[in-house]
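> here are the coordinates; sequence isn't available:
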C-alpha cells in the first residue's frame, strides 16, 4: 500500500533506461583522479551504483555487501563504480574505513546523478539509490532506481541479474 502511494509521487528518476546507450561521464575518484566511464568499459562491463551518502547506515550496509561479494562480481568480469554527491575527501575516508575495493566518484553538482538516477524528497535531495549494469559496448543492460532510499538491491539481487544476463549472452 505505502509503495503504491509513494510510486504516485513525482520523482526525478533520471533519463537512462535499459537498452539505451549509457551517457559517458568523467568524475573524480576518492583520490581526485579523473575516472571516465568509457575508459573503464574498455576493460569490461561496469555496475554504476548511485547512493545518497557516505557513512549513512543503509549506504554503508549496501556498499559493504558489494565489497563482500566483490570476487563474485569480478567472476562476471564486472567492475564497480560508486557515485554520490559527497566530496572527494569524504569518499577517501569512507572507502578506507570500509576497505572498499572499488572507486567512489564525487558528483557534488549532480551532473551525472541527475542524468542517471535523479534525486527526490525521499533521498533528501541527494542521489536516488540506483544500480546500472552497463555492457562493454556501453549498452545499459540493467537499470533499477529505488523509489524509497532505505531499500537497495542486495548483492544476491545483482548476482541473479548477472547470471540472467550471462545466460542470455549479454555479458
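That came in fine, so what should we check first? None of these values were measured; they are calculated from a predicted model.
> from here on, just use CA atoms for contacts and neighbour counts.
OK.
> who are the contact partners of residue 58?
Counting by CA atoms under 8 Å, 6 or more residues apart in numbering, residue 58 makes contact with 150-152.
> ugh, wrong one, residue 153
Residue 153 is in contact with 62, 131, counting by CA under 8 Å, 6+ apart.
> structure B:
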C-alpha cells in the first residue's frame, strides 16, 4: 500500500455520471480523501459510503473532496449513488489500475481491499487507513487528520 509521504498516481477513471475524472485535476486545489472498497451494495461497503455521506459536510468544511473507488461499473455506481444520495464521486476501476497503482492488496486474495488515503492538495499522501471489515475508522481517522492540518 502506498504510504505517507508518497505522491499519488496520476490516474483518470470514469465516474458514475460517465465523466472522466483525473486526480491531476485536484492537484494544487484541494485535499482528497480517496477510499477503496470491495463492492457496491454490500453491507460494510454501503455503511462506509453512507458514513462518508453523513460526514460529507465536515469533509467539505475541512476543504477536502471525497472519492470512492471500486471495480464496479459506472452504471452500478450510479444506482448506488442515487439510492443512497451520495454527494461525492464513485470511480470505476474495472481493470484494477488504481488498486494496483495505490498498491491496495486484496482481502484474503479474493476481494479488492478496503483502504483510505488522505491526500494533501499537493497530491502527497498524509495518512492511510486499512481496516477490512469495518468502515468507521476510515471516516473518523480521515476527518481527524484533515482537521489537524
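Looks like it arrived, so ask away. Source: prediction; values computed, not measured.
> just among the contacts of residue 58 of the first structure, which is most surrounded?
With neighbours taken as other CA atoms under 10 Å, the top of those is residue 152, carrying 20 neighbours.
> Three-state assignment for that one, please.
Under DSSP: H, G, I helix; E, B strand; the rest coil, residue 152 of the first structure falls in the coil class.
> grab the most central residue of the first structure for me.
Most central in the first structure under CA atoms, centre = their mean is residue 49, positioned 0.9 Å from the mean C-alpha point.
> residue in the second structure matching that one?
Residue 49 of the first structure maps onto residue 35 in the second structure, with residues paired by TM-score structural alignment.
> do I have it right that its match meets residue 116?
Yes - in this structure, residue 35 of the second structure is within contact of residue 116 by CA atoms under 8 Å, at 4.2 Å.
> residues contacting the aligned partner of residue 65 of the second structure in the first structure?
The alignment partner of residue 65 of the second structure in the first structure, by TM-score structural alignment, is residue 79. Residue 79 of the first structure sits next to 40, 44-47, 73, 102 when contact means CA under 8 Å, 6+ apart.
> now the strands for the second structure?
Along the second structure, counting by DSSP state E, strands occupy 12-15, 20-22, 32-36, 65-70, 89-92, 115-119, 125-130.
> and these as a markdown table, adding distance to residue 6 of the second structure?
Written out in a markdown table, the entries for these read as follows (distance: least, CA to CA, whole Å):
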| stretch | distance to residue 6 of the second structure |
| --- | --- |
| strand 12-15 | 18 |
| strand 20-22 | 18 |
| strand 32-36 | 14 |
| strand 65-70 | 18 |
| strand 89-92 | 21 |
| strand 115-119 | 9 |
| strand 125-130 | 6 |
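> what's around residue 17 of the second structure, how many residues?
By other CA under 10 Å, the residues close to residue 17 of the second structure number 14.
> state the distance from it to residue 82 of the second structure.
Distance of residue 17 of the second structure to residue 82 of the second structure, given as CA to CA, to the nearest Å: 11 Å.
> over to residue 132 of the second structure?
When CA to CA is applied, the distance between residue 132 of the second structure and residue 82 of the second structure equals 25 Å.
> and stretch 102-112 of the first structure, which residues are buried?
Neighbour-count burial for stretch 102-112 of the first structure, with 16 or more other CA atoms under 10 Å as criterion, is recorded at 102-108, 110, 112.
> one step back: next, see which of the contacts of residue 79 of the first structure are matched by contacts in the second structure.
Contacts from the contacts of residue 79 of the first structure that recur in the second structure, judged by both residues aligned by TM-score structural alignment, their matches' CA atoms under 8 Å, are 44-47, 73, 102.
> which stretches in the first structure count as helices?
Taking DSSP state H as the criterion, the first structure carries its helices at 2-7, 37-41, 57-68, 70-75, 88-98, 111-116, 155-167.
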